[in-house]
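Colleague: Just a sequence and a predicted model for now, questions to come.
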Amino acid sequence: MVRAVILYEREPDPDRYARHLEDFVDKIECDAFRHGKAFGAAVGEPAFAYQAEFEWADRDAFKAAARTEEFAASGKDAADMGIPFTVTFVDLSQLS
């Protein structure tokens, strides 16, 4: 399983983020998309305020999605929101 984890430094404006989701989430081929506000940390304050993540079954599915114009446009639109963020791609394994 592959995930793209997007960590925002601060919470996006709700109206602007709703537009972002409406314009892009359904256009990116993935198995799941989730997002939400960080509410705590094990020690101290959370390192980020908001998270979004896409999920794919494997690297081939991820690579196919990542090559699309919609994927690139989603990243550009996220940057246009003006909130510093990071994107990390994670290859997850599952224990039986």
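Modeller: Cool, the structure landed.
Colleague: CA only for contacts and neighbour counts going forward, please
Modeller: Noted.
Colleague: what about R16, which helix or strand?
Modeller: Here R16 sits within helix 14-24, counting by DSSP states H and E.
Colleague: Against that first model, consider the following:
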Amino acid sequence: MVRAVIQYEREPDPERYARHIEEFVPPVECDAFRHGKAFGSPFGEPTFAYCAEFEWADTDAFKAAVRSEAFAASGKDAMEMGIPFTVTFVELSE
């Protein structure tokens, strides 16, 4: 399983983020998309305020998706929200 984990420095405006989700997530080929507010950490405050993740069954599906225009457009729109964020690609094993 492969995930793209996006961590936002602060929580996005709910209306703007809803528009981002509605317009830019469905065109990205993935098995799942999730998002939500960070609420804590075992070491005090969390290092990010909001998190989103795309999920794919394998690296081939991941590679196809991240090379797509839809994935690039999603990233471009996320940057236009003006909130600093990081993206990390993770391969998980069972």
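Modeller: Received, thanks. These figures come from a predicted structure and were not determined experimentally.
Colleague: So which bits of the helix holding R16 of the first structure are buried?
Modeller: F24 (16 or more other C-alpha atoms under 10 Å).
Colleague: Mean deviation, it versus the second structure?
Modeller: By mean C-alpha distance after the TM-score superposition for the first structure, the fitted helix 14-24 of the first structure averages 0.4 Å away from its aligned residues in the second structure.
Colleague: distance between that helix and the chain's centre?
Modeller: 13 Å (C-alpha atoms, centre = their mean, to the nearest Å).
Colleague: For the second structure, which segments are assigned as helices?
Modeller: 14-24, 59-66, 69-80 (DSSP state H).
Colleague: burial measure for the closest residue to S93 of the first structure other than its chain neighbours, as a count.
Modeller: Ranked by C-alpha to C-alpha, 6 or more residues apart in numbering and with sequence neighbours excluded, the top spatial neighbour of S93 of the first structure is M1, at 6.6 Å. Neighbour count for M1 of the first structure, taken as other C-alpha atoms under 10 Å: 15.
Colleague: how near is M1 of the first structure to E55 of the first structure?
Modeller: Distance, M1 of the first structure to E55 of the first structure, using C-alpha to C-alpha, to the nearest Å: 7 Å.
Colleague: ok, D58 of the first structure - how many residues close by?
Modeller: Residues near D58 of the first structure, counting by other C-alpha under 10 Å, number 13.
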